[in-house]
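# output the structure for:
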Amino acid sequence: MVVALGLGAACSGAASPPAPPPSPGQQAPAALAAPAAPPQAAPRQAAPATGAEAQAFFSGVDRDLRALRLRSARAAWVNQTYLTDDTDALAASAEEEMMAYLSRTMKAATRFDGLALPPDLARQRTLLKVSTTLPAPSDPAERAELAALAVEMTSLYGKGKYCPKGKLGQAARAATGGVSAPGVATGSAAAAGAAARGGAAGAAAPKCLELSDLSEVLRTSRTWDELLEAWAGWHAIAPPLRPKFERYVALGNKGAAEIGFPDVGALWRAGYDMTPEAFEAETDRLWGQLKPLYDELHCYVRARLRATYGKDRIGDKAPIPAHVLGNMWAQEWSHVYALMEPYKGQPSLDVTRKIKAKKLDEKQMVSLGERFFTSLGFDPLPATFWERSLFKKPVDRDVVCHASAWDVGDRDDLRIKMCIEPTEEDLITIHHELGHVYYYHQYHELPILFQSGANEGFHEGIGDTLALSVTPSYLKTLGLVDRVPEDEKGLINFLFKKALDKIAFLPFGKLIDQWRWDVFSGKTRPADYNKAWWALRLKYQGVAPPVPRSEADFDPGAKYHVAAGVTYTRYFLAHIYQFQFHRALCKAAGHTGPLHACSIHGSEAAGEKLRAMLSLGASRPWQEAMQAMTGEREADAGAVLEYFEPLRRWLKEQNKNEVCGW
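Down below sits the predicted model:
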């Protein structure tokens, strides 16, 4: 679910803003605060608009949006941490209220087009035009329908479950002593409830599996059929979303047309201080710089997977089946590292094993992330963060476990929502989410339209920038690795594992929105949704479905960001920006060695440079924010290539006898 403004929740992908979750066993609040006052629309008049009128208008927008954001944030937080039909309705109502306000206000603001304004007002005018990712039609019934669709898709995704048969079902029965009901729970509350109750009266409770359970299978199993069942089981939750998504596209496009955009995708691309066409060309430019490195990684990984699963399943010049890469969407591959570790016998990089051995709980893992930020001179997290965040999956209710960071209103009410597991992946995600949180903290006193990242990629990139400083040397200080790799073999192991996340992700990060841009523009018709999805995954990732797919499937809907309407190019950009940011901060910290060896942990000089950029929020075009941090005005994939240069040379040598490509 996502309305607008880049406000409220961010990251690994939430969207609308957030309120305190009910304690386990409590009822969710039955109502929210009173509705917002009517928006302050500019009056129609024959006289030319004036600067004073514009000042009064944007002061009213700031006041109104603060109130609306707080209500929307509270409704969204309660909904995502307590998924019921009632909280769906409350969130949809708040969503609709925000949509209605923005629709009227964006149109009213056109009165000031062409008027010379002071820089801060001119910037607010620019940002208001692109302040929503889901523009609503002016028709009240259609607006209400669109708001409900946005909430329903997120809720259905959060409730999705698969009730297994086959080997997964046997494992579930062994674990629970119950009887697995065959088939798939569609994600509806009724279906989920029936599955949890075991179906027929008197039947033993089955073990129906949620996304976290199925993802664990993808991470840990190396049995082809188990992986296949887990992959297909989760993707089977998505078809009920398809008609809702189709209607969501139609209504969103109608709303976009009313505010002067050809379609929703053009609106999304307009939010980067350049034309939509220039921005799309920019993403193509950056991908072109990095594709050769991805191709080398793909070639090496495919050869090692072929050695595990056989040439009959993974051919010489074939795409990789999507279910054998350790991740439900094949977007990050580090969980198959053990199958293809370049050099055995090097110091262990198994941080997950150490986290479990130390029995670190959820709050202790978050505290490690907080300590990294305070070492740079940032404030400790407020007490309310620890009281109001959701760190652990509740056992008594459905929640949206997808990790996200929140600022509830403009009051520095900082939180994260995350079902934390004791893994290295989640430790890195915690650093990422706290990057959002500290970004919120630095700009929360700015005018509301400036309370966002310089662009969406900046917000996503900051946490990952800090995570790049989680080097083996730093992990050793935490007791999470025993020895630091010191020779060339240890370095290749480290960089290879890092590339399985950072480089493997890049094409996936680009194609999600490429698919949606094509859908919104009409290039991809509803009858071809799934066909177009897999065509892009083949083109960019070299990944293919492990079983035949058809238009009866809706595989894009098995990805949270599609169901929740969260833009995704932000993550592609973040995976490039973070290395550019890292290079600049390492320079500020006085680091002189290879970029991959740098950790800014403990450097207040680096922290000062970081805070200076964060405090700008969206008050300046992103090119100026980039310059403030790095001294450069363009995105530069060169920092990624510099970081991974030793690995690139090694991969080319390893692939000499391989037929690369697909």
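
# for the rest of this, base every contact and every neighbour count on C-alpha atoms.
OK.

# so how far is the helix or strand where residue 257 lies from its chain's centroid?
Following DSSP states H and E, one finds residue 257 within helix 242-258. From the chain centre to the centre of helix 242-258 is a distance of 22 Å (CA atoms, centre = their mean, to the nearest Å).

# please name every helix or strand in contact with that helix.
In terms of contacts (3 or more CA pairs under 8 Å, 6 or more residues apart in numbering; DSSP states H and E), helix 242-258 is packed against helix 140-159, helix 264-269, helix 488-521.

# what does that helix contact?
The contact list for helix 242-258, computed with CA atoms under 8 Å, 6 or more residues apart in numbering, reads 103, 134-138, 142-143, 146, 149-150, 153, 262-264, 267, 519-520, 526, 554, 557, 563.

# can you lay out the helices and strands packed on helix 242-258 as TSV showing mean neighbour count and distance to residue 577?
Supplementary listing: the helices and strands packed on helix 242-258 in TSV, determined by neighbours: other CA atoms under 10 Å; distance: least, CA to CA, whole Å:
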stretch	mean neighbour count	distance to residue 577
helix 140-159	22	28
helix 264-269	23	17
helix 488-521	21	12
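
# here is a second sequence; please produce its structure as well for comparison:
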Amino acid sequence: MTSLALLLAALAVVRADPAPAPAPAPAPAPKPAAQLEFDPNFVDLGNLPGRQTTARPPGDGFQNRQFDVGGRSQFDGQRPIDGLGQRPIDGLSQRPFDGVSQRPFDAGLNRQYDARQQPFGDINQQPFDAAGRSNGGRPPYDIASGGRYPPLNGDANFRGAGGRSYDGPRVPQTLFGDVGQDQINGPSPSLPGAPRPASSYPGDRDRDRYNGPGLNGDAPLLRPLGLDGGPGGFGSTGPDGAPLRPLPPPNFIPEGELRELLGRVDSLTSQQCTHTVAAQWAFETNVNGVTQVSALEAQLQNSELQRAVRETLNQVDLNLVENPDLARQIRLLSVIGPAALPPDQLDRYNGLINSMLAVYNSATICAHREPLRCGLRLDPDLTLIMARSRDWDELQYVWLEWRRRSGFKIRDLFDQLVDLSNVAAKHNNLTSFADYWMFPYETPDFRLQLETAWEEVRPLYEQLHAYVRRKLRDFYGPDKISRQAPLPAHILGNMWAQSWSNILDITIPYPGKNFLDVGPQMAAQGYTPAAMFRLAEEFYTSMNMSAMPAEFWSHSVLEEPPARVVVCQPSAWDFCNRKDFRIKMCTHVNMNDLVTAHHEMAHIQYFMEYKNLPKIYRDGANPGLHEAVGEAISLSVATPRHLQALGLVQTAVDDLPHNINFLFALALDKLPFLPFSLALDKWRWDVFQKRKTKDQYNCHYWFLRERYSGIKPPFLRSEFDFDPGAKFHVPANIPYIKYFVATILQFQIHKAMCRAAGQYDPDNDELQLHKCDIYRSKEAGKILKRLMEQGSSATWGEALYAATGESRLNGSALREYFRPLEEWLQNENLRTAEFAGWTYDGDYCKRSIETAGLEVYGGFYNAAPGALQAGAAHGLLLLVTVSLALSHLRLPR
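Model prediction:
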């Protein structure tokens, strides 16, 4: 492949293997201990008063270290260090390096640099003078103290918490530099001020290289990071041939060359991304065999390039990369997931996913009590039945049959996928595929944060659960739903009970007090799909954010085109060339699509804010943040206050019944989803980490569903069933926890923007969080910009902190948003003596009960007909997962 050849050629140009280091000179014979006392007359090679170590003679063999030719510093591997504290020092000047950053003193200013390239000095970071004192005659500060100790001018006996600094004559007991007390300082060297040769040297904060005076006129402190052997440079030697500074390790790449290499990688990956995204766009906007093949070929090319980049960057030792930004780029580029698999295993991995999705997407059932009306698919047939039917037996039947026709058939394939996914994780130097899914969050305690956020929300969910259980008990009867039991999964309006929005008609707190639907008003005012997106654009420009570029309007697909098949799921696309951004959506003129238009354009705003970053950084700071931003915007757009500002509502009713209905409807969607998403991925983490084996898959799944959601299956389940496989993301092997993260973060972001806009005051009923609209707030726009512009160049905690002042997941903002509803639910449940929570009321799953081979008619088991043959694998199915990686597809959760 051309791009691969270019990359390898770039590597050959950028990185040349250095010559091997010369063998070190034999260690000089140890001196008697008596000669190790401080000698004020000792003179080093540069005729400068020097220092001499104590407690260890030269060449004592301790950890195979040697003294340098001046008899003072020791080498450990490739770095000169002092004796006891093992802090790297410069072999020529004897000045200590910072132990973390290994940046040298600037020979002219006697400054030392920390890991952020800030000079150490006194408390004001003043440079040391030539006599080793800081500005105004103040003593220099000990490295370990980091400038924490105040200056004590003229005090030769100052000591503080292990860090020491002195002004005046030094005696054998006064130690400078390392807190390990392994060096004795003689008088500071005087600098003759002779200029350095006209070449560059590392160390200066304001310039990548430093040209300044050397220590002795002809021996510069350090050479450039290139492999030259000039005086004091890498590989230079003293009069006796011993190395003053060792050659760098074989896998050391100077920073400038590493930066050039990453620039080439960025160019190649950007070009390949443009090609891959364009091919996927062509497929999704014109589904046919030709575009399908082109999209698959482009994806394979992308995987090859990912592997080539990873193999190249694996030659770089991150321990030798001082620049944190370059190290971060390499780390992110080196973790590529399943693409790291060898080609044959990658083909098998994709084949397993294709086979499972073929079963999932071809699964059909027959209608309840109508055995001749068959071919009912998940979408739209079964989804509509689960949403609209109120027939207990029909809902039981559909719930069970879908799982029998989908998840049950892929159980063995999924088990194979688990093993192969873990192989892929090991190719990425990770322990399990669960660790690969956690990698983008870059937070060691992230799973704890998830649990903590859920526990913060759980009291609100339990109040909602109790209220809904009472309403369903009143509707279906106490013989089917008891007062304290978990809720049966089949009567909640959704195939997976992850959203309860479709049972609003049964559970609405104030019937007849309907919340706003401006669809009819939009039609009456002549709205079109294009006008809806122009309205969304004006929302962002009112906040001082960017207008859409010309390419957006000419290239986006905002309506379903005639005469060709289009994947209509709303999605936002970044073509990786910093100018071409698009939305694909089969828009209808209604309120739901108006909100979705704003949501999708939030992704475009995100793309444009980080477009100038390297390709590896052009993404959200974590997998859920893109979605969180879009949903945070939606919270404002759907408010009566905003719809009134658009002229779609003449007078918004603001009273308790309307507010409670509004919050309740939203809570039915947002709250049940949290425990569902957490349980689903906790189950998969346990599976990937082999905490649960194949014969525990299904029962463990139901244990987690009951524990987190208070949901139980309508029938006793067994390990012959595989109910998690009835959810698309499981056979597609797509992580789900990002939706949990997005749900929590959207309220944190919303709260921060509302506070900045002056639209939120917890003590003011008119400025409650659920009423906030950030439209026309430039201050809220600043919050969004700060969050978006960093892309993934910073961790998500850092990006979130820059925007909101918080760096962790926090469920309190969600609780605050729903506070009026929570108070209402508490009072209502108290009034009816409802139990908030649930109690285990029997077995939900047993290993030995064989229900998988049975069908249900009217609630009774009957022998099932023969198993449906699994459909053939199609490239179209793989492209669904590819699209998720290339665009911000609003996949149904």
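
# quick TM-score on the pair, please.
TM-score of the superposed chains, computed with TM-score structural alignment, normalised by the length of structure 1, equals 0.80; 591 aligned residues with a CA RMSD of 3.3 Å.

# residue 531 of structure 1 is nearest to which of the helices and strands packed on helix 242-258 of structure 1?
helix 488-521 (10.6 Å; CA to CA).

# and the closest one, how far from structure 2 on average?
Taking mean CA distance after the TM-score superposition for structure 1, the mean distance separating helix 488-521 of structure 1 from the aligned residues in structure 2 is 1.8 Å.

# that helix aligns to what range in structure 2?
Taken onto structure 2 by TM-score structural alignment, helix 488-521 of structure 1 occupies residues 656-689 there.

# return the distance of that stretch from the chain's centre.
21 Å.

# repeat that for stretch 640-656 of structure 2.
37 Å.

# do stretch 548-558 of structure 2 as well
29 Å.

# and the contacts of that stretch?
Contacts of stretch 548-558 of structure 2 (CA under 8 Å, 6+ apart): 285, 529-530, 537, 579-587.

# let's go with 6 Å and repeat that
Residues outside stretch 548-558 of structure 2 that contact it (CA atoms under 6 Å, 6 or more residues apart in numbering) are 580, 581, 582, 583, 584, 585, 586, 587.

# again, but for stretch 601-614 of structure 2
Taking CA under 6 Å, 6+ apart as the rule, stretch 601-614 of structure 2 contacts 578, 618, 630, 788, 789, 791.

# and stretch 221-241 of structure 1, by the same measure?
Defining contact as CA under 6 Å, 6+ apart, one finds that stretch 221-241 of structure 1 is touched by 160, 162, 186, 214, 218, 323, 553, 554, 555, 557, 558.

# what does stretch 497-506 of structure 2 give?
Residues contacting stretch 497-506 of structure 2 (CA under 6 Å, 6+ apart): 387, 489, 492, 493, 668, 669, 672, 673, 676.

# again, but for stretch 89-102 of structure 1
Residues contacting stretch 89-102 of structure 1 (CA under 6 Å, 6+ apart): 39, 72, 75, 76, 136, 144, 147, 148, 151.

# which element is the fourth one on?
Under DSSP H and E, the secondary-structure element containing residue 76 of structure 1 is helix 51-81.

# mean deviation, the helix or strand following that helix versus structure 2?
Once helix 51-81 of structure 1 ends, the next helix or strand along the chain (criterion: DSSP H and E) is helix 85-108. When structure 2 is overlaid, helix 85-108 of structure 1 sits 4.0 Å from its aligned residues on average, using mean CA distance after the TM-score superposition for structure 1.

# buried ones in helix 85-108 of structure 1, by neighbour count?
Using 16 or more other CA atoms under 10 Å as the test for burial, helix 85-108 of structure 1 gives 87-108.

# how about stretch 372-386 of structure 2?
Quick answer for stretch 372-386 of structure 2 (16+ other CA under 10 Å): 376, 377, 378, 382, 385, 386.

# residue 714 of structure 2 -> structure 1?
Checking TM-score structural alignment: residue 714 of structure 2 goes with residue 546.

# may I have the secondary structure class of that match?
coil (DSSP: H, G, I helix; E, B strand; the rest coil).

# check whether it really touches residue 321, as I assumed.
Yes - under the criterion of CA atoms under 6 Å, residue 546 of structure 1 makes contact with residue 321 at 5.0 Å.

# from residue 611 of structure 2, how far off is the most centrally placed residue in structure 2?
The centre of structure 2 sits closest to residue 622, judged by CA atoms, centre = their mean, with a distance of 2.7 Å. Between residue 622 of structure 2 and residue 611 of structure 2 the distance, using CA to CA, to the nearest Å, works out to 17 Å.

# please apply the same query to residue 252 of structure 2.
Following CA to CA, the distance that separates residue 252 of structure 2 from residue 611 of structure 2 is 31 Å.
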